[in-house]
Every structure is written in C-alpha cells, then in structure tokens.
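# Sequence first, predicted model second:
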Amino acid sequence: MNHVLIAEDCKIIRKGISAMIARCQVPINQIIECKNGLEALEIIRNMPIDVLITDIRMPDMDGITLVKELQKSQYIPRIVAISGYDDFSCAVDLLRCGAREYLLKPVKREELNSIMMKLEEEIQKEQSEKRAKRALCYSQIRRILLSENISREEMKEAERLNWFNEQTYSVVISSGTLNEVDETHIFTFPDVEGGQVTLMAEKELKDFITNRNSSSDYGVSDPFQGIFNLRKAYEEARQRRIRGFCMQEREGITSKNCLMPQNEMECFVQRIGTQKISKNETILLELADRVKKGEVEGLQFQDFMSHMIMRVREFYGRILAEEEISLEKLCHMLEFNNIDEYCTEIRRVFSCINERVLRENDDYKSRLKVEEALAYMNENYSRNINMAMVSNHVNMNYTVFSIAFKDYTGDNFVNYLRKIRMNEAKRLLAETDYKIGEIGQMTGYEDPKHFMKSFKWVAGITPSEFRKNLRVKDGITENITPKTKIVTF
C-alpha cells in the first residue's frame, strides 16, 4: 500500500490512528494527516491515495460531504468511516455514499489492523488484474500499430478492454527512449521500426514537448479518441517523425524522383570494398541533401536505404560475420535523431567494411608474391641469392617482404633458404657420388667449410657421416624426397 490519508479534526485521535496504522501488519509507504474534508479533498486531487480514513464530523467539510465530492473524481480511494455512537445514522448514509468500512470511536487496534489487511488484499488483487489487463491491451495495441490489416473484430476485441476510457490521446514517435516511462503515459512501445512509440494524454504531451531540445527527433499526431483511430494517429505521427528526421521544413512533399538506378546501386555496393569508397560518401551526402530539400520523400529514402543495406549484407556477409559488424542499427532509420546522424553512421559502418576488404586484398596479394618468391628460391638456391634480391624480384618492399615471408612460412628468409639447400644436399648425398665440396657448390655454398658447418648445424652430423649412415641401410632413398618447388617442414 502506498498512501494512506487520515482526515480527523481531533489531533490526539488523528495521531493515535496514525500510530496504529504505522504498526499494523500492512506495509505502507506514507501516512498523511489532515484536519478536515477540504484539506483531504485537495490532497486526493493532487496525489493517488489508496485508503482514506475519515471522521464524519469535521469543521469546514464533514466526512459525508467529502465522500460525496469524491464521487465526482476519476479516482476514488477506499474509504473507512469513523464515528461515535450518536453518529450511527450518519455513518449509514456515508456507507451508502461509497464508504467501504465503518469504525466506532474509540478505534481499536485489532479492528483497524483487520480492515487494513482486508483492504490491502483487495488492492493487490485489483493491481494484479489491472496488470494482466494492461499486458493484454499492450499486446493488442502493438499489433494494431505494426499491422495495416487488422480486422474490425480484432479492433472491437481491443476496444472491449476499455483501457482508453474515451480519453484523448496523441501518438508520439521519438528516437531512442524517454528518460522516464510510467503510467502517466497511456502506453509506451520502446522498439517500433527503430523508434519509440508513446500514447500520451494532453498534459503529458505538453510536458514532453517543453522538455525536448529539438523538434526534429520526434513526430506527434493530432489528438484522437478511441482505439479505432489508433492506426490513423500512428501513421500521422510517423509521417511527421520522418519529416522531422529528414529536417524538412514544409509538409506535403510528394516528389518521387528516382534516387538511383539499379545498376548504379550495384556499383555503389561494389565500391564499398575498393579505394573508390570516397565517391560513395559524396553520393550519400548529395542524396541526404536532396531529401532535406524535399526533392525526395522521406519514406522513399527509407525504402531505398533498406534495399541498399540488404544488398550490402548479401555481398559482404562473410566479412560482416568475421568482423562482427552489425547492420541492424542501420535498418532502423528512425532510431537516429535526424538524417545527418544516420548518414554519419552509414559512412562509419561502410568504412569498417572497406578497411577489412582492402586489408584482405593486400594480404592476398602478399601471399601471391611470397609464393612467387618461394618458387624463385627453389629454382635459384644454388646461386648466391639473398632477401634483397628476392624481394626485388617480386617487387616488394624489403621490410614488408620480410614480415609477409615470416607470416606465410613461419620462418625467416635465411633459415628457410638454408633448409631448402640442406634438403637438396641430403638428396644429393644419398643419390649421387658427387664430392662433398661439389655438393656444397651445387647447393649455393662456395666455401666447403661453410657448407659443412651449416650442414652439421642442421643435421647434427657432417655430410660424410650422413652419407656413410645412409649406405649401411637398405632402402637408403625411401625417405629422400624429390626436388620440389615449395618445402614443407
């Protein structure tokens, strides 16, 4: 229970009742006290009171008059009447006017506690039913907002919930979410086509507009009544939201100039992954300018961008998945405050795709050049070659080649070349009778001592020992591989 109001002119009795309520078994957020009916009526008109405990006889406005006045209000609290024995006939009148319970003075703690528990149970049950009814109504209204083909029977079913109660409302479509959403708004839907849709009564609408920094980031319908006008109100607010989003100063824009031929859209999508993406940025800025000038309808622009994003998703799907680049936000144009913010996000996302594609293309070109370098090394290992010579052969910067070579092979250039030469030296030692010095020259070592030192560093034994070991076995050539273009270690 949130608020309990005690209306009693006798301070001692008022304080006593307040103390008993504070110690009763029902949790209460706030107990409010006043000394007559006029004060009580003013309090109830300004804040929701769950339970009113009122004396019958009070100055300025008695309890009976207070209860009768409350019958004119939209919200009536649960009323408990307090009286002396000589006021019993008045208490009966008060019960007829809407009081729920009756207590005789002096008020007994047990009786008051019992009444408060009973009323708390009623309040909880009512709130539970209200939440269930609101949830059902919420679901039906959301369906009405999102579908253009709602049958009249479905509309009547929603109307039977009687949530609107003939109150006047406006539909508000805004970007993002409101700072505070509570039941002062008739209904709030936080994610409809990327924006927030709120049904507001007149007072809440005035506060909303007053506190909004810009009129371009929301759209408001004219006032409507009844659920049958909900879709009309929504479409009106949506049109105004799109006009505000596009920063168009005048209404009634009907131009439907062609935004971009289909073949040009395909070129636009293709250019995202090239060095020519800057041309796309120019086209996008020009397009946004046409929309702002009213040369293009906002809805037409929205449909065009939806199709564009769909093609980007189809064309760059693998990269979007690998880089975890999401296009979801771009699908909801009205989530942004205006067209400039939207286009900025489009350029940012497309730039991320562009960077990944260009990087991947550079990696692919580097791999091709490294493979070309490996083929060259396998053909020319017998010559006095080095990394500078090979990098020049494949037209790569020396440093870039060094990094790309190690990324591809897992080894540096010197070690890899040595392994190629040693692999060939082992084959020659096993299959031929060439002298050790001759094999060294054939594998790129002019100095025999250098060859033998390198061989022992790789094989752990000298070339002569390697040859002798092979010749004491049968099938000495079964583990010797023929000359290959690329060596795998």
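Arrived safely, thanks for sending.

# contacts and neighbour counts: CA atoms only from here.
OK.

# Quickly note the distance from residue 40 to residue 145.
As for residue 40, its distance to residue 145 is 41 Å (criterion: Cα to Cα, to the nearest Å).

# structure B:
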Amino acid sequence: MKLIVVDDEKGIVEGLQKMIGRYLPECEVIGTAHNGLEGRNLIQRRQPDIVITDIRMPQADGLDMISMLKETDCAAKFILLSGYADFEYARRGIQLGVKFYINKPVEEEELSGCVRQVMEEIRADRAKQQEMIELKQEVHSRNQEEALRSILELGVDHTDLVEELLRSAHIPTTNTRFASIMIELEGTMDALKEIGFEPLLRQIDLALKPYRGVYRFRYSGPQVAVLIAHGSTIAYGELIRVIRRLKEAVSRELNLSIAAGIGTVQEQAAGISRSFEEARMALSYKVVKGAGAVIPFPETMNREGQIRPVSEETIAKLESALDNMDEAECVGIIRGIFRGMETAPGISPADLQQQCLNILLSSIRNMSFQQLQQNGFLGRHILSLEGISRFRTLEHLEEWMVQVIRGMIAFKVEHHVPKKKDMITEIKEYVTTHYNEPISLADLASRFFISPYYLSQFFKQKTGDTYLNFLTQIRMNKAKELLERTDLKVYEVCQRVGYSDPQHFARMFEKVAGCKPRDYRKNLPDM
C-alpha cells in the first residue's frame, strides 16, 4: 500500500516514517508534506492509497486539504492525526467521509491497528470493484455471444440486421475485413472435462493476436466458433499458417488435438454468415482429410480432373430415403450407383474409395455432430479412412456401403429420430413452446439430430423464412401480448420472451412492430 504523511512538525513526520517502516512492512511511504497546500499537490501527483494527515497546519489545515481533494475525486483513504479533542473538527471530518482518527502522541499499536483497518477496507472496496468489472464483462460477453450466434446463423440475405447486431456487440464494421473459423477438439470428452475450454480459448487469443478483433465462443459440443474482424487486408495464406501454428501450440501446450475449417475472407459484414458456413463445411471434410486437419474452404471445392461425383439428383434421392428411413429405397440407390461404377472405364481402387467417401459425406451431411458421436457404428466405419481403404474389390465396397446405410437407419429408428416430412412442424411446435429459452440454431439442430447448416437451409426451403426470423416473430408476438395484457415493465417483458439485453430487444421490437415497446403500450386503445 502506498502511503503519504502530512504534518507541519518534522519530528512527527520522521517518527511516523520510522514506525511505519518497522511495524507495517506492507506499506511504503512515498512522500511527505508539511502543510495542506503542499500535501494536496503531492497527493494529486502521487495518487497514494492512504494519507495520514494532521488537522491543524498552516496555509490549509488537514480538513481543508481533504475537502479540496474530494472535489477532484481523490480515491485515497484518510486518517486524521490530532492532539485536540475538538468536536467541531471531528464533525467536519465525518461530513467529509473520514472514519479513522489517531490521537497524538502516536502509539505504535494504535497506528498499526488503524492503518491495518484502513487497508482491509481498501481491499474490500477493490474486491467489490473487481466483482463489478467481472460482472459487466460477463454480461457484455453473453450479449456479444448472443449477437454473434444470430449473425452466424442468419444466412446471407440480412445485411441491415447483420450491421445492427455487430453494433450491439461493439464489433467495428467500417473499413473492416472478416473471416470465420470453426475449431473442433478431437478425441474423448474426458480430456475436455479435465481442462475445460479456457486454456484453448487462451491459445486462440495468443495465436490470433496480430489481428485487431478476435471474437470466439463455444459454439456446440467440442466446437469453438471464431470471427476475425481486421482493419486491413487479411492475407488468406498467412491466416492458414496462423491456424496451423495454433494447432501445433495446442498439441504442445495442452496435449490436445484440434481440427479447423477456415472460411474465406469477406470484404463486407454481410459476408460473415457465408464465411462461417464455409468454415463449417470445410471442417466437415476432416472425414476425408483425417484427424487434426486444417482445412481452408477452397480445398473442398471440386476440381477438374477428379472422378465425376454421383449426380446431385441421385444424392438427393438417397438423402430423402435416409430421412424417411426407407431401407429398401436406400439399398436400391446404392446398388444403382455401383452398377454405374462398374461401367466406368479405367476406374482404379483409389477412385472407388474416393467415390465412396463422396457418397458417405453426402449421406451424413444432414446429421449433427452429436448424432455422429453417439453412433458407434458410424464412428467405426464412416469416420475412419481405414474403413474404406481395406477394401480392394467393388463387390466388397458395395456390401460395406449397404451395411453403413443400414446402420444409419437402425440408429435413427432406435433414437426415434423424426422423419424429415414431420420435422419442420415439430421444430415449430418446440420453438413456440420454448421461445423464452436461449434456443440457438445449434441447440435446435442437436435436439432434432440434424446438422445446423442443413437445418438452416431446410427450414428456409420449407417455410420461405429463416429460423431466426421465425423465432423473432414468435417472441415479438408474445411481447405484444404481454404489453397489452399485463403491467410488466419493458425489461421484464424482455426477459419473459427470451432476451437478455433490453436495448437489443427494443430494437428488434421496433423492427417488427414499427415502434418502441413503450410507445406500443401507450398507443393501445383504452379498454
């Protein structure tokens, strides 16, 4: 603790310095003064934690000095030193917020006890301030994560809303480039439970330190979503190298393995959702690239000279049959694909393996990470390159593929996964019931055993609207009902309909209803 002594008697100042040095080793006397004006200037300059001051001094007494310092928001704690039992002085001191007094002549025990009492009060004040700072940071982080989740799951057609959400998250948009990354911890969840996510987040912060803004949060299960917002050009090649160095650091420092998908750099905020979808898609290619892969999105694009993939029409039929758990239809489609392979000229075993991977990737792209994790059969077969590479004949590959597809259907039947034709209705019913809970697209996808990306596309295809718009409309309709029928305050309505930030809620309400919540209630007709 830093301490200053102010007294017009030099002998008392020197005596106090000696006692403090002997009995209060945790305190350091950083200056002394011999009148009130000199003391005021010294205290303003050195900013001590504690000031021991005499009351009666020339030029300005101790209480005048304290009064002048209080006007400058001085945070020091004051101990008054006086040989006068004067009630008026004590009363003025109390009015100035002084709670501690020492009588002259000063005894070592009284000085030590009083200063230690002041130090305890200072520590308690600092603990409260730190608690408030951490609470504000936690609220800010939660609001920021909520805004980022909304941005990442919006899709590419909501430029205005993306800008507004970025502003609410205090993320700059002017002259800023953006890139998204999806990072996934590999291996069992035991290691993750042991160390938690914080060490990984710290490694991400260290690796991405060269970029102006880095926003990361736990997205779903063992996945971390990262958004980079940089004020100048983001060199894509350098970004890839940075993520590879991050992978090496996580392995070296935490003894963990990660895989990462890297979306492309976007010049405008409206492209963030696109970059994030690319990052998720790139990460899904770790099935092909193997464990611990760092996969830039451009590497997942089809290139000329590769074996021609199974047609989109055939894949769509296979997906539909899987969604409806029609085993006979699935097996028939697989048989048809292999009959086509038999007629392909010059096809090699490597080509066959690649073709099977393409089919399997297309077959599982509608499945969530949690579904794949729970399905031991898929883990042993689909998520291992050895599952394909051990086969050397077309017939063996065909039978293996049929068994994998049957395993998918058996898993869906066992876990009562709803058929695709009923899924949107069930999702709508669930959201309508649980609108007041923090149900992100990732949470919903996990509940209905479907990938977030596919759910986003499928919901819009079937309803003509995005999931986020649907959820927002449900919440706003309920907010209107509460404003009309109850006396709840606006912030209470905000909490009742699933929002944590009243300002964000008010902006969303105004977008939907055309006016602020308070104005909406004022304009209601008298009943």
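Structure received. These figures come from a predicted structure and were not determined experimentally.

# What value does the TM-score take for this pair?
The TM-score (TM-score structural alignment, normalised by the length of the first structure) is 0.38; 281 aligned residues with a Cα RMSD of 6.8 Å.

# picking that back up, the more surrounded of residue 40 and residue 145 of the first structure?
Higher neighbour count among residue 40 of the first structure and residue 145: residue 40, with 25 against 18, using other Cα atoms under 10 Å.

# quick one, what contacts that one?
By Cα atoms under 8 Å, 6 or more residues apart in numbering, the contact set of residue 40 of the first structure is 5, 7, 34, 66.

# Just the closest of those residues to residue 264 of the first structure, please.
residue 5 (71.0 Å; Cα to Cα).

# sec struct for the closest one, please.
strand (DSSP: H, G, I helix; E, B strand; the rest coil).

# How many residues are close by it?
22.

# wait, isn't it in contact with residue 39?
No - using Cα atoms under 8 Å, residue 5 of the first structure makes no contact with residue 39, being 10.5 Å away.

# Between these two, which contacts overlap?
Common neighbours of residue 5 of the first structure and residue 39, using Cα under 8 Å, 6+ apart, do not exist here.

# count of neighbours near the nearest residue to residue 145 of the first structure once chain neighbours are set aside?
In this structure, residue 145 of the first structure finds its nearest non-sequential neighbour in residue 231, 5.9 Å apart by Cα to Cα, 6 or more residues apart in numbering. Using other Cα under 10 Å, residue 231 of the first structure has 18 other residues around it.

# again with residue 267 of the first structure
Burial of residue 267 of the first structure is recorded as 11 neighbouring residues (other Cα under 10 Å).

# From residue 187 of the first structure, how far out is it?
Shown here: residue 267 of the first structure relative to residue 187 of the first structure, a distance of 44 Å by Cα to Cα.

# Check which helices and strands the strand or helix carrying residue 318 of the first structure is in contact with.
Residue 318 of the first structure belongs to helix 317-323 when elements are defined using DSSP states H and E. Where contact means 3 or more Cα pairs under 8 Å, 6 or more residues apart in numbering; DSSP states H and E, helix 317-323 of the first structure is packed against helix 339-380.

# The helix it packs on packs against which elements?
Secondary-structure packing of helix 339-380 of the first structure (3+ Cα pairs under 8 Å, 6+ apart): helix 277-293, helix 317-323, helix 387-393, helix 398-409.

# For the second one, buried residues please.
Buried residues in helix 317-323 of the first structure, defined by neighbour count with 16 or more other Cα atoms under 10 Å: 319, 320.

# And the third one, by the same measure?
Taking 16+ other Cα under 10 Å as the basis for neighbour counts, the residues of helix 387-393 of the first structure that come out buried are 387, 390, 391.

# Any idea how far the helix or strand hosting residue 492 of the second structure is from the middle of the chain?
Per DSSP H and E, residue 492 of the second structure falls inside helix 490-496. How far helix 490-496 of the second structure lies from its chain's middle: 23 Å, per Cα atoms, centre = their mean, to the nearest Å.

# in the helix or strand just after that helix, what counts as buried?
Using DSSP H and E, the helix or strand that follows helix 490-496 of the second structure in sequence is helix 502-513. Residues of helix 502-513 of the second structure classed as buried by neighbour count (16+ other Cα under 10 Å): 504, 505, 506, 507, 508, 509, 510.

# Surely residue 261 of the second structure and residue 295 touch.
Yes - proximity of residue 261 of the second structure to residue 295 meets the contact threshold set by Cα under 8 Å, at 4.8 Å.

# Which residues are in contact with each of the two?
Applying Cα under 8 Å, 6+ apart, one finds that residue 261 of the second structure and residue 295 are jointly contacted by 282, 283.

# returning to what we had before: for residue 236 of the first structure, which of the helices and strands packed on helix 339-380 of the first structure is the nearest?
In terms of Cα to Cα, the element of those nearest to residue 236 of the first structure is helix 277-293, at 19.1 Å.

# That closest one versus helix 339-380: what angle between them?
170 degrees (axes from the mean of the first three to the mean of the last three Cα atoms, to 10 degrees).

# Could you identify the helix or strand that succeeds helix 277-293 of the first structure?
Downstream of helix 277-293 of the first structure, the next assigned helix or strand under DSSP H and E is helix 298-315.

# and that following helix, what other elements does it pack with?
helix 230-245, helix 262-271.

# repeat that with 10 Å
Secondary-structure packing of helix 298-315 of the first structure (3 or more Cα pairs under 10 Å, 6 or more residues apart in numbering; DSSP states H and E): helix 230-245, helix 262-271, helix 277-293, helix 317-323, helix 339-380.

# Pick the most deeply packed of these.
Compared across these, helix 230-245 shows the largest average neighbour count, a mean of 23 (mean count of other Cα atoms under 10 Å).

# are any of the contacts of residue 40 of the first structure buried, and which?
Of the contacts of residue 40 of the first structure, these count as buried by 16+ other Cα under 10 Å: 5, 7, 34, 66.

# which residue sits closest to the last one, ignoring its sequence neighbours?
Which is residue 66 of the first structure. In this structure, residue 66 of the first structure finds its nearest non-sequential neighbour in residue 37, 5.4 Å apart by Cα to Cα, 6+ apart.
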